[in-house]
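>>> heads up, no residue letters with this:
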């Protein structure tokens, strides 16, 4: 039975990846920060087959302990402070967790592996936010990185550190440069879930409108459940490498709003939107669109869920949740 250790187990990617690995017969361990983590019950209910370990990306000794307990064949580092807007408010903490945390887990894996640098196969969750002020459209593995947020800068550090450990020590370390991926499990602070929840509440008469930031920013949105399969496929390759994972199609925030409101039968949605400068980024990333041709040719990976289906899935989920709340 193969064994895997996942950091960031409480996030949407951690939950979907856990389900995938458990279905494939893995013995799965999840790293969770703090004894009173508010998402502990969520993980236990969603993926009861996962064995939970306490640890923190900022504490290498806890990572080494987790590795010694889990004895993994594969490590998936999904842990990060991943809300971009928050990274301006807490740049130091974002750097410690999202950037230096990668160095900590890489070094812990290297020490654990001893004389066999390929004993553990390592996956690093890199991000399309690394492209920032895009220098090429679409963005591919070779595109110059120009991050526009403390989060993006921290992700660039982790990405290059993963490459460095691969080249310096011969580790089987791969990075997935994942473009925006969403799901009904997305946190409420993210714009897609903010919209799907608000649209559900508006349609049920529980909310009057939505306050938004930049409606013209464009993103390449896919389904998180599809993207975790790409993570797994990277670690099944004989040779480690870096891959862009994306749909290759871009949509604006306006498109997101239109599809979401259409799902609940509201066509004149513009009257329900208020824009507030507080939700504008200090340095905006205007257009992200990925070229995942390499992932298709090498991994055989392609996204299955399209943009419209994804947004409808999220709205339907929040309609059900809000109806339950309304009926209480």
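Right, received. Where do you want to start? Predicted model, so just to flag it, every value in this text is computed and none were measured.

>>> rest of the way, CA atoms for contacts and neighbours
OK.

>>> Can you give me the distance of the closest residue to residue 136 other than its chain neighbours to residue 315?
Among residues not flanking residue 136 along the chain, residue 143 sits closest, at 6.4 Å (CA to CA, 6 or more residues apart in numbering). Using CA to CA, to the nearest Å, one gets 34 Å for the distance from residue 143 to residue 315.

>>> more neighbours, the two?
Shown here are residue 143 and residue 315; by other CA atoms under 10 Å, residue 315 has more neighbours (28 against 14).

>>> name the element residue 117 belongs to?
According to DSSP states H and E, residue 117 maps onto no helix or strand at all.

>>> so who does it touch?
110, 169-172 (CA atoms under 8 Å, 6 or more residues apart in numbering).

>>> now with 7 Å?
Going by CA atoms under 7 Å, 6 or more residues apart in numbering, residue 117 touches 110, 169-171.

>>> Specify which member of the residues you listed is nearest to residue 86.
Checking those against residue 86 with CA to CA, the nearest one is residue 110 at 31.0 Å.

>>> Whichever strand or helix holds the closest one: which residues count as buried?
Residue 110 belongs to helix 100-113 when assigned by DSSP H and E. Neighbour-count burial for helix 100-113, counted by 16 or more other CA atoms under 10 Å, picks out 100-110, 112-113.

>>> Next up, a structure to set beside the first:
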């Protein structure tokens, strides 16, 4: 029996790496979209995942997407590709719209044009940033699949378009399109531009005497933080379900950046992190989301999904990774 084939956009990102690993372990033949002939991340992907078939394509170039889908003939597509950093989206809103919003439309159209729309299952990576953190969530229960959206960044707005166009293709063309509204999920593969990895990388460097501080923006925002490995398992489960639907993946609890700092510095024996943290107004966003709390009850009930790594375990995992990464030779 031939293996199932999966095509992943955004394979060079955090979730792409975790998902590639998961699918390979399940016996899939994995194809990944990579942008540009000289993509700086190509070597890293090939080194870590030598079994992946890389296809050069770009979410802003529909012709390349049609070719990629035709080459891969995927049973499943995971659309993880996006301009995924909220702060960056304020500085480059048009690029964010072109890649994150219109790119999803281009990929959906590529599936339809190649005639695979009734044979390929499509996962759309939606985000909790679509909710915006205003007072529309039910007190104490968090945002769920029926909560109102009010995005507070160009990234959130672009993702909301992608979310709705994905649902539109499901309803208009009968495509198997599942959307995962994922709350913040982190891990050792997280990019250094994200606050969690910025903190754990700095903690490790401070421990080994390579740095004496970390510079951050606001410290009060609270997020529903989980482990990326748990969340990509949920993505896969959505495409194995008998019908396409929308699912929130979250932990159901929030923690502030200050709490993250406390645990991270605690891993290297520092109880008071304040002397090691500087704040810079330039790192503050024009519109901040104070709190994001998700309600994963539907995914837990329907899919049987459950997160395995708790908040303390997530922070420890990330700090341990960065301590090993920066350790002097022989340590």
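Received, thanks. These numbers were taken from a predicted model, which means no experiment stands behind them.

>>> Any chance of CSV for the buried residues of helix 100-113 of structure 1, columns distance to residue 188 of structure 1?
Formatted as CSV, these follow (distance: CA to CA, whole Å):
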residue, distance to residue 188 of structure 1
100, 26
101, 24
102, 25
103, 29
104, 29
105, 28
106, 30
107, 33
108, 32
109, 33
110, 36
112, 37
113, 38
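
>>> What does residue 162 of structure 1 correspond to in structure 2?
Matched to structure 2 by TM-score structural alignment, residue 162 of structure 1 sits across from residue 166.

>>> quick one: its match and residue 298 of structure 2, what's the gap?
For residue 166 of structure 2, the distance to residue 298 of structure 2 (CA to CA) stands at 20 Å.

>>> More neighbours: those two, which one.
Taking other CA under 10 Å, residue 166 of structure 2 and residue 298 do not tie; residue 166 has more neighbours (26 against 16).

>>> quick revisit: what does the helix holding residue 110 of structure 1 contact?
Contacts of helix 100-113 of structure 1 (CA under 7 Å, 6+ apart): 57-58, 60, 63-64, 117, 119-120, 158, 161.

>>> for stretch 313-324 of structure 2, same thing?
Stretch 313-324 of structure 2 is contacted by residues 187-188, 200-201, 204, 227, 263-264, 267 when judged by CA under 7 Å, 6+ apart.

>>> In strands, which of the residues you listed fall?
residue 227 (DSSP state E).

>>> Show me which of the contacts of stretch 313-324 of structure 2 is closest to residue 137 of structure 2.
Checking those against residue 137 of structure 2 with CA to CA, the nearest one is residue 227 at 22.8 Å.

>>> and the counterpart of the closest one in structure 1, how many neighbours?
Taking TM-score structural alignment, residue 227 of structure 2 has residue 223 as its aligned residue in structure 1. Per other CA under 10 Å, the neighbour tally for residue 223 of structure 1 reads 23.

>>> Would you confirm that residue 223 of structure 1 contacts residue 184?
No: counting by CA atoms under 7 Å, residue 223 of structure 1 does not reach residue 184; the two are 9.5 Å apart.

>>> give the contact list for the counterpart of residue 176 of structure 1 in structure 2.
Taking TM-score structural alignment, residue 176 of structure 1 has residue 180 as its aligned residue in structure 2. Contact criterion CA under 7 Å, 6+ apart gives 124-126, 235, 246-249 as the residues in contact with residue 180 of structure 2.

>>> how about 6 Å then?
Going by CA atoms under 6 Å, 6 or more residues apart in numbering, residue 180 of structure 2 touches 125-126, 246-248.

>>> The helix or strand hosting it vs structure 1, average offset?
Taking DSSP H and E as the criterion, residue 180 of structure 2 maps to strand 176-182. Strand 176-182 of structure 2: mean distance to aligned residues in structure 1 after superposition is 0.4 Å, counting by mean CA distance after the TM-score superposition for structure 1.

>>> how much does that strand deviate in direction from helix 102-113?
Strand 176-182 of structure 2 and helix 102-113 meet at an angle of 160 degrees, taking axes from the mean of the first three to the mean of the last three CA atoms, to 10 degrees as the criterion.

>>> Pretty sure residue 198 of structure 2 sits in a helix.
Yes: Residue 198 of structure 2: assigned to a helix according to DSSP: H, G, I helix; E, B strand; the rest coil.

>>> So what does it match up with in structure 1?
When structure 1 is aligned by TM-score structural alignment, residue 198 of structure 2 is paired with residue 194.

>>> just residue 267 of structure 2 next, same as before
Mapped onto structure 1 by TM-score structural alignment, residue 267 of structure 2 lines up with residue 263.

>>> Next one: the residue nearest to that match when sequence neighbours are not counted relative to residue 197 of structure 1, how far apart?
Nearest non-adjacent residue to residue 263 of structure 1, counting by CA to CA, 6+ apart: residue 312, 6.3 Å away. Distance, residue 312 of structure 1 to residue 197 of structure 1, by CA to CA: 12 Å.

>>> So for the two, which sits in the more crowded spot?
Just comparing residue 312 of structure 1 and residue 197: by other CA under 10 Å the higher neighbour count belongs to residue 197, 24 against 20.

>>> list the contacts for the more buried one?
Neighbouring residues of residue 197 of structure 1 by CA under 6 Å, 6+ apart: residue 318.

>>> And it, how close does it get to residue 314 of structure 1?
The gap separating residue 197 of structure 1 from residue 314 of structure 1 is 8 Å, by CA to CA.

>>> which one is residue 216 of structure 1 nearest to, not counting chain neighbours?
Distances taken as CA to CA, 6+ apart place residue 252 nearest to residue 216 of structure 1, at 5.6 Å, with adjacent residues excluded.

>>> Could you check how many residues crowd around the corresponding residue of structure 1 for residue 214 of structure 2?
Matched by TM-score structural alignment, residue 214 of structure 2 corresponds to residue 210 in structure 1. With neighbours defined by other CA under 10 Å, the count for residue 210 of structure 1 comes to 18.

>>> which residues touch the residue lying closest to residue 210 of structure 1 once chain neighbours are set aside?
Take residue 210 of structure 1 and drop its neighbours on the chain: the residue closest to it by CA to CA, 6+ apart is residue 273, 5.1 Å away. Contacts for residue 273 of structure 1 (CA under 6 Å, 6+ apart) come out as 209-211.

>>> mind running it again at 8 Å?
Residue 273 of structure 1 makes contact with 209-212 under the criterion CA under 8 Å, 6+ apart.

>>> And it, what's its match in structure 2?
Using TM-score structural alignment, residue 273 of structure 1 sits opposite residue 277 in structure 2.

>>> Specify the local secondary structure of residue 67 of structure 1.
What three-state DSSP gives for residue 67 of structure 1 is helix.
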